[in-house]
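Enquirer: No sequence on hand, only this structure:
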C-alpha cells in the first residue's frame, strides 16, 4: 500500500475521531459509538487509526451517529480523493467485473497513444473471448466476487473495436513466458496465439515480444499501461493503481523504454509466437 494512500487514510481517521469527540450532545467514547452503530469496538479503532478503509456507508453512518450528518459530503470527498488513485479490488468488484472493464474501455477510448508492458498474460485488448473468460473466471474465484463473467467478457472484447478505429496507436510489449503460460486450457491458448499472430503487422498495433533468453537491464516486474504519457494503470493482488503524478509517469516510461530495447518485432516476434504455438502440439 502506498505511503500517500496510507497517510490519506490516517488523515481520514483523525477527522473521524474529531467528529466523535465533538458531538453536539457530548463526546462519544469509541465503545459508545460502536454500540450505537452495532459495530465491534475494533472497527471504530481501525477506522480512526487508518488501519481499515471506510466505505461510503460507514462514513454516512458515522456522521449521523455523531449528530453531524452534514459532514458526510466532506468525508466522502476525502475518501474519493485517495480512492481515485488506489482502487482496491474488494471495493471495485462489489458490483462485479463488468464495471471494471467498462472503466478501462472508457480510459482507452479517451487516449490516442497507448503503451503496455505485460509479463503475466495477454493484454485484454488482444484477448480472445475464451482466453478472457478463463482469466476472468480465475479472478472471480480468487476475489470471491459476483460471477458476472459473461457480461465482463463482452465488455472486454468490446474494447477491441478501438483497434480498428484508426485514431489511436497501441504499443504492446509481452514477455515470452506469456505465450506459454497456461492460465487457460492448451486449446484456448492455441487459439489465443493464433490471434496474436494475426495482430503482428496491424497498422494500429506494434506488438513486441521480449524473448526469455534476451538480456534484461531491469527485472520484468508488474505489467502496466501508459495512456498518452499522462496516466499509468497497474495492478497488484489487492488493488489497481491509477497514477497521474508526473514523476510516476516518467518512471514508467523509462521502464517501458528499457524493456522495449530487449523486444523483437515483425517476423522475429511472429517466430516466437509460432514456436509457442507448435509446442502445444
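Expert: Happy to help now that I have it. Just so you know, these numbers come straight off a predicted model, no measurement behind them.

Enquirer: Only C-alpha atoms from now on, for both contacts and neighbour counts.
Expert: OK.

Enquirer: What helix or strand is residue 19 located in?
Expert: When secondary structure is defined by DSSP states H and E, residue 19 falls within helix 3-21.

Enquirer: after that helix comes which helix or strand?
Expert: Stepping forward along the backbone from helix 3-21, the first helix or strand reached (DSSP H and E) is helix 30-37.

Enquirer: So which residues make contact with the helix or strand hosting residue 232?
Expert: In this structure, residue 232 is located in strand 231-235 according to DSSP H and E. When contacts are taken as CA atoms under 8 Å, 6 or more residues apart in numbering, the neighbours of strand 231-235 outside the stretch itself are 222-226, 240-245, 248-249, 252.

Enquirer: what about versus this one:
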C-alpha cells in the first residue's frame, strides 16, 4: 500500500486525548530513526529540553488548545526520547537560533536550568549542536522550525496543525534549507560561549 506523501492533521485531532498519546507517536518515530536533523528557530529542541522547560511548553499547549490536562504525561514521554541520544549509532544534528536560547518559557529559574543542561549536552556522543548567532549573515531566510528523519520524512509544526512531508522533492527542499542554515551556525567553543552569555544574563 502506497503511503501518502503528505499528512496534515490539525492539533484538535492530534491532541483530542491530550499530549501523552502524541508524544508516544513521536517516541516511536525517534526510536526508529538513525539520523535526524533539527532546526529550531525559537525554542529548544524537544530531546534537549529539561523536564521543567518541557513542563512550561506543555502547559502552554494545554492552555492554548484547551485540551485534557495531562502535562505530566507529555513531559514523561518527551524525557524518554532523550535516552536515544548516543545509543545504537544514532546521530543528531541540531541547529538552534540564538533566539531559541533567549525565548523565556517558565521564568528565569527554568531557563537557567535549561541553558545549563545545554552546556552539558555539548559533550553528548552522537550529538552535533550548532547555534546560529543573531547577527550572523544568513544564506537563507530563517523560516519555520522542522525536523528531517533519515532523509525521508520531514515534520513541521504550526499553530493549528502538524505537517508530515514524505515527497522526495519536498524533502530535498528541506535538506537544502538545512544545509544553507548550517553555514551560519557556530559549534564547539563558540556555541558554548553563546549559551554561557545567555546564562550570565540570568544569574
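Expert: Nice, thanks for sending it over. All of these numbers come straight from a predicted model, not from anything done at the bench.

Enquirer: quick one: TM-score?
Expert: Overlay of the two chains. TM-score (TM-score structural alignment, normalised by the length of the second structure): 0.96; 201 aligned residues with a CA RMSD of 1.4 Å.

Enquirer: rewinding a little: determine the angle, from 0 to 180 degrees, between the helix holding residue 19 of the first structure and helix 30-37.
Expert: 80 degrees (axes from the mean of the first three to the mean of the last three CA atoms, to 10 degrees).

Enquirer: okay, and helix 3-21 of the first structure goes to which residues in the second structure?
Expert: Aligned by TM-score structural alignment, helix 3-21 of the first structure corresponds to no residues of the second structure.

Enquirer: Identify the residue nearest the geometric centre of the second structure.
Expert: Per CA atoms, centre = their mean, the C-alpha nearest to the average position across the second structure is that of residue 45, at 2.6 Å.

Enquirer: burial of the aligned partner of residue 182 of the second structure in the first structure, as a residue count?
Expert: Using TM-score structural alignment as the criterion, residue 182 of the second structure maps onto residue 260 of the first structure. Close neighbours of residue 260 of the first structure, defined as other CA atoms under 10 Å, add up to 20.

Enquirer: was I right about residue 260 of the first structure contacting residue 171?
Expert: No - the pair residue 260 of the first structure and residue 171 does not pass the contact test of CA atoms under 8 Å, sitting 9.8 Å apart.

Enquirer: okay, and the common contacts of these two?
Expert: residue 208.

Enquirer: residues near residue 235 of the first structure, how many?
Expert: Once other CA under 10 Å is used to define contacts, residue 235 of the first structure is seen to have 17 neighbours.

Enquirer: Next: residue 17 of the second structure.
Expert: Residue crowding around residue 17 of the second structure was assessed by other CA under 10 Å; the count is 14.

Enquirer: Helices along the second structure, start to end?
Expert: 11-14, 19-31, 51-65, 71-81, 98-102, 108-121, 168-182, 188-202 (DSSP state H).

Enquirer: Among those, which comes closest to residue 130 of the second structure?
Expert: Using CA to CA as the criterion, the shortest distance between residue 130 of the second structure and these is 6.3 Å, found for helix 188-202.

Enquirer: chain center to that closest one, what's the gap?
Expert: Taking CA atoms, centre = their mean, to the nearest Å, the mean C-alpha location of helix 188-202 of the second structure is offset from the chain mean by 19 Å.

Enquirer: And that helix against the first structure, how far off on average?
Expert: Relative to the first structure, and after both are superposed, helix 188-202 of the second structure has an average distance of 0.4 Å to its aligned residues, where the measure is mean CA distance after the TM-score superposition for the first structure.
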